[in-house]
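> Structural data only, the sequence is not supplied:
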């Protein structure tokens, strides 16, 4: 396996056809599933919460690009990977899809130049003004798992019954340990704890949703 920092890429990452959507639908589905697992694993190791098909990291970073092969995944291929993760409950579009707009599918994606591998040295491709379904929050831990992690951290640090602002949880010691969670994901984890009787949301006195607090028992 090829390594990059603390992450080791699977052999598929060094397989040139992996970067072009395969013409056979079943093969393409398996390909996208492998990409989805790779994205989840990479994001978990690097504490990355957002994937943007037109983002700079996604186009020049190591996840969707292999310099030795001179191959890189196209934004259209990345959009299909995100659609797969969303369909499996492992990601959510941010921003949400406009009403009436559907996520891309392999079946309705033509196997043309848009889904061919790009050169690793290609320039940045910017999102069209009407682009949709190209950015998502990645759930490398599900909200229920984040709820478990938050409850365990509070217990392990002897802070049961304490009140934390949402800003403090994201940017304080919990965030330093697990990564700076998107506020939307943190709120979902708190909702899980609330349903379990382990948390109570406290309305903040300041401006903005970051001022809200939560009491965790």
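On my side now, so go ahead. The structure displayed is predicted, hence computed values, not measured ones. Numbering: from 1, shown residues only.

> use CA for all of it now, contacts and neighbours both
OK.

> Starting from the helix ranked longest in the chain, tell me the next helix or strand along the chain.
The single longest helix within the chain, with elements called by DSSP state H, is helix 25-46. Tracing the chain past helix 25-46, the next element assigned as helix or strand by DSSP states H and E is strand 50-52.

> and the next element down the chain from that following strand?
helix 56-60.

> Could I get the full set of strands for the protein?
2-4, 7-9, 50-52, 65-66, 71-72, 91-93, 135-138, 163-165, 199-202, 213-216 (DSSP state E).

> Can you tell me which of those strands is most buried?
strand 71-72 (a mean of 26; mean count of other C-alpha atoms under 10 Å).

> Check it against this one:
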């Protein structure tokens, strides 16, 4: 995942090309990002009143599928896991989940919950998940 600040990014590559003296307009970048949002590859966020977009390497449903396969491979169906256990797996059985941003992880877990594959449980100020 990448957090893109539109205002700051317009003056930087790949949105600016000094060799040909051109740069993408904010309107053009907005159109591109809106299309990415429609396709599930990005999400608009508001951080301190600035236009920002989360760019996903994978769609949320694809992350959910990776988590589901990890659960199956490790035999974790019916067990409870912390978010830390999912993203910091000690045996490195799934490099894709290692260090996954918690915002993406929570969206993927909510996707699995909606699909009846998991139950999110709030534990103090954090969450755990029971895989079904």
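Looks like it arrived, so ask away. Keep in mind that this is a model prediction, so the values were computed, not measured.

> Overlay them and tell me the TM-score.
The TM-score (TM-score structural alignment, normalised by the length of the second structure) is 0.69; 129 aligned residues with a C-alpha RMSD of 3.3 Å.

> picking that back up, format the strands of the first structure as a markdown table; extra columns: distance to residue 85 of the first structure.
Formatted as a markdown table, the strands of the first structure follow (distance: least, C-alpha to C-alpha, whole Å):
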| stretch | distance to residue 85 of the first structure |
| --- | --- |
| strand 2-4 | 23 |
| strand 7-9 | 19 |
| strand 50-52 | 11 |
| strand 65-66 | 19 |
| strand 71-72 | 20 |
| strand 91-93 | 5 |
| strand 135-138 | 8 |
| strand 163-165 | 30 |
| strand 199-202 | 29 |
| strand 213-216 | 29 |
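
> Spatially central residue in the second structure, please.
residue 104 (3.1 Å; C-alpha atoms, centre = their mean).

> and the closest residue in space to that residue that isn't next to it in sequence, how far is that from residue 103 of the second structure?
Computed as C-alpha to C-alpha, 6 or more residues apart in numbering, the closest residue to residue 104 of the second structure that is not its neighbour in sequence is residue 60, at 7.1 Å. Using C-alpha to C-alpha, to the nearest Å, residue 60 of the second structure is found at 10 Å from residue 103 of the second structure.

> before we move on, what about residue 37 of the second structure?
16 Å.

> Could you check which of these two has the larger neighbour count?
Neighbour count, other C-alpha atoms under 10 Å: between residue 37 of the second structure and residue 103, residue 37 has more, with 17 against 11.

> Give me the distance between the closest residue to residue 42 of the first structure other than its chain neighbours and residue 149 of the first structure.
Using C-alpha to C-alpha, 6+ apart and skipping residues adjacent in sequence, the residue nearest residue 42 of the first structure is residue 7, 6.7 Å away. To residue 149 of the first structure, residue 7 of the first structure is 22 Å away according to C-alpha to C-alpha.

> Which residue ranges of the second structure form helices?
6-9, 26-38, 60-74, 83-87, 102-114.

> Now distance to residue 46 of the second structure too, for those, in a markdown table please.
Formatted as a markdown table, the helices of the second structure follow (distance: least, C-alpha to C-alpha, whole Å):
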| stretch | distance to residue 46 of the second structure |
| --- | --- |
| helix 6-9 | 11 |
| helix 26-38 | 14 |
| helix 60-74 | 19 |
| helix 83-87 | 24 |
| helix 102-114 | 14 |
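
> Which of those sits closest to residue 128 of the second structure?
helix 83-87 (6.1 Å; C-alpha to C-alpha).

> so what corresponds to residue 112 of the second structure in the first structure?
Residue 112 of the second structure maps onto residue 193 of the first structure when the alignment is built from TM-score structural alignment.
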